[in-house]
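Got a sequence here, can you build the structure:
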Amino acid sequence: MARQAYDWLSLAPLFLDTETTGLDNTAEATEIGLTDASGQVVFETRLKPTVAIGAQAAAVHGISEQALCGAPLWTDVARQLRHAIGGRPVIIFNARFDIRILKQTAAAHRDPADWLEEMTVYCAMELAAGYYGVTNRYGTISLASAASQAGLKWSTKTGHRVKVFPVSIFRFVWGLPTVIFVRS
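Here you go, the predicted model:
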């Protein structure tokens, strides 16, 4: 795990996370965040979805539909997100989920977003599950569990926000000080 994390970090990756309206095949992003390996925010936005926010999702991330009333649409920010990524590799905890959510969000706005297919994406969850072992019925590991096993402090109050990135796990593995980045 340490070698793979080091290899990924040597590529100057970005770390992407989303918050969503839910988990199903109509769920969309309500928030997207992108940081670099030092934790500097490269891109961050909330999004107004075309579907309602599910009660379970709202309970996890605390984002209400009212909070998104003035938020931009996917079509307003997709080009900015693509530009912010700029061809750099992206590390995502549960990459399949977040990429699916981004694609569903784009589709809801009739945006083919072909560039999402072209991104180089690495999954931090798969890396952590390979190192720490699976801890749930899905055959994966949660970010909270991976962080805990890596010896990082984890708070459910700050754990589900787009500025809490798996970069902290890589910093730990790489031997750097561990920091959990939270919304200011």
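
CA atoms for contacts and neighbours, from now on please.
Will do.

Start from the N-terminal end of this structure and give the strands.
Taking DSSP state E as the criterion, the chain contains strands spanning 14-20, 29-36, 41-46, 90-92, 121-123.

how far off strand 14-20 does the longest one point, in degrees?
Counting by axes from the mean of the first three to the mean of the last three CA atoms, to 10 degrees, strand 29-36 points 160 degrees away from the direction of strand 14-20.

one step back: which of the strands of the chain is buried the deepest?
Each of the strands of the chain was scored by mean neighbour count; the highest is strand 14-20, a mean of 27, by mean count of other CA atoms under 10 Å.

So which bits of the lengthiest helix in the chain are buried?
As far as residue count goes, and with DSSP state H defining each element, the longest helix of the chain is helix 95-108. Using 16 or more other CA atoms under 10 Å as the test for burial, helix 95-108 gives 95, 98-106, 108.

can you list the strands of the chain in CSV and add distance to Ala78?
Below are the strands of the chain laid out as CSV (distance: least, CA to CA, whole Å):
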stretch, distance to Ala78
strand 14-20, 14
strand 29-36, 10
strand 41-46, 10
strand 90-92, 16
strand 121-123, 17
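
Among the buried residues of helix 95-108, which one sits closest to Trp115?
Distance from Trp115 was checked for each of the buried residues of helix 95-108 by CA to CA. The minimum falls on Lys103, at 10.1 Å.

Verify the stated contact: Phe170 with Gln4.
No: counting by CA atoms under 8 Å, Gln4 is not a contact partner of Phe170; they are 9.6 Å apart.

In terms of neighbours, single out the busier of the two.
Here Phe170 and Gln4 are set side by side on neighbour count (other CA atoms under 10 Å), and the busier one is Phe170, at 23 against 13.

Now for Asn136, how many residues are close by?
When counting by other CA under 10 Å, one arrives at 10 neighbours for Asn136.

how about this one, so we can line them up?
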Amino acid sequence: MVKKIKLKNTVILDTETTGLGDEDEIVQIASIDGFTGKILLNEKLKPIKSISKSASNIHGITNEEVKDCITYQSIHEKVVKLTAGKKVLIYNAEFDQRITYQTAVLHDCNSEKIEKWDMFCVMEWYSEYYDCWNDYFDNYTWQKLTSAARQQRIDISDLSAHEAWSDCEITRRLIHAVNLELTLK
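Down below sits the predicted model:
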């Protein structure tokens, strides 16, 4: 049974990356307070490697756009501090934690605290709530974030999907909408 997500003492985090592989890294990272929506972090970052064309086609961030940005190393301690003692809510948590860990390692930062995040996957939670079973995978079918928002009739016309801050806010709105439905049941 799906339970409401308690939003006190949480942060919502999202990243955009150079690609999806084991050598890829963050080019944009954002975090908001899960309860208030206050922006805690919203940075574009200069990666060590180039952004793949396929990744750029998804999030719209180009190599030219990030060539003069700060590096991940300069914000690593802020990321660690933002997530310390908080539940980290992420839509597709396994991916974003892995890519944040990889990026920390690539930039010679201590990755230990990222590995130990108190993390919660909002995508898996929502998929269970949406209740679309996949017999082949023996699990609930994962829903894209924008599809989940559409399914819940959440207005996201003021946001840009695949932009880290916007994806954090879409996730927050989705949690609030589902929490409200769960309260009414």
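
Superposed on structure 2, what's the mean shift for the longest helix of structure 1?
With mean CA distance after the TM-score superposition for structure 1, helix 95-108 of structure 1 departs from structure 2 by a mean of 0.7 Å once superposed.

how about the counterpart of Gln143 of structure 2 in structure 1, what does it touch?
Using TM-score structural alignment, the partner of Gln143 of structure 2 in structure 1 is Ile141. Shown in contact with Ile141 of structure 1 (CA atoms under 8 Å, 6 or more residues apart in numbering): 125-126, 128-129, 133-135.

Next: Tyr122 of structure 1.
For Tyr122 of structure 1, the contacting residues are 8, 89-92, 95, taking CA under 8 Å, 6+ apart as the criterion.

how close does the residue nearest the centre of structure 1 sit to Ser148 of structure 1?
For structure 1, the residue nearest the mean C-alpha position is Asp17 (1.5 Å; CA atoms, centre = their mean). Computed with CA to CA, to the nearest Å, the distance linking Asp17 of structure 1 and Ser148 of structure 1 is 19 Å.

Report the buried members of the contacts of Ile141 of structure 1.
By the neighbour-count criterion of 16+ other CA under 10 Å, the contacts of Ile141 of structure 1 include these buried positions: 125-126, 128-129, 134.

So which of these are in helices?
When DSSP H defines the helices, the subset of the buried ones among the contacts of Ile141 of structure 1 inside them is 125-126, 128-129.

Closest one of those residues to Thr26 of structure 1?
Met125 (22.8 Å).

give the contact list for the aligned partner of the closest one in structure 2.
Met125 of structure 1 is assigned Met123 in structure 2 as its aligned equivalent, the criterion being TM-score structural alignment. If you count contacts by CA under 8 Å, 6+ apart, Met123 of structure 2 has them with 90-93, 142-143, 145.

now Ile154 of structure 2
The contact partners of Ile154 of structure 2, by CA under 8 Å, 6+ apart, come to 173-174, 177.

Aligned to it, what sits in structure 1?
Taking TM-score structural alignment as the alignment basis, one finds that Ile154 of structure 2 is matched in structure 1 by Leu152.

ok, now Glu65 of structure 2?
When the structures are aligned by TM-score structural alignment, the residue of structure 1 matched to Glu65 of structure 2 is Ala67.

For Gly86 of structure 1, see how far away its match is.
Using CA to CA, one gets 29 Å for the distance from Ala67 of structure 1 to Gly86 of structure 1.

what about the helices in structure 2?
With DSSP H as the criterion, structure 2 has helices spanning 53-59, 63-66, 76-83, 93-106, 112-115, 122-130, 145-151, 164-184.

can you put those in a markdown table and add distance to Leu45 of structure 2?
Conversion of these to a markdown table gives the following (distance: least, CA to CA, whole Å):
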| stretch | distance to Leu45 of structure 2 |
| --- | --- |
| helix 53-59 | 14 |
| helix 63-66 | 6 |
| helix 76-83 | 11 |
| helix 93-106 | 11 |
| helix 112-115 | 18 |
| helix 122-130 | 25 |
| helix 145-151 | 23 |
| helix 164-184 | 12 |
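
I'd like to know which of these lies nearest to Ile29 of structure 2.
Ranking the helices of structure 2 by their distance to Ile29 of structure 2 (criterion: CA to CA) puts helix 164-184 first, at 5.8 Å.

No further queries at this time; thank you.
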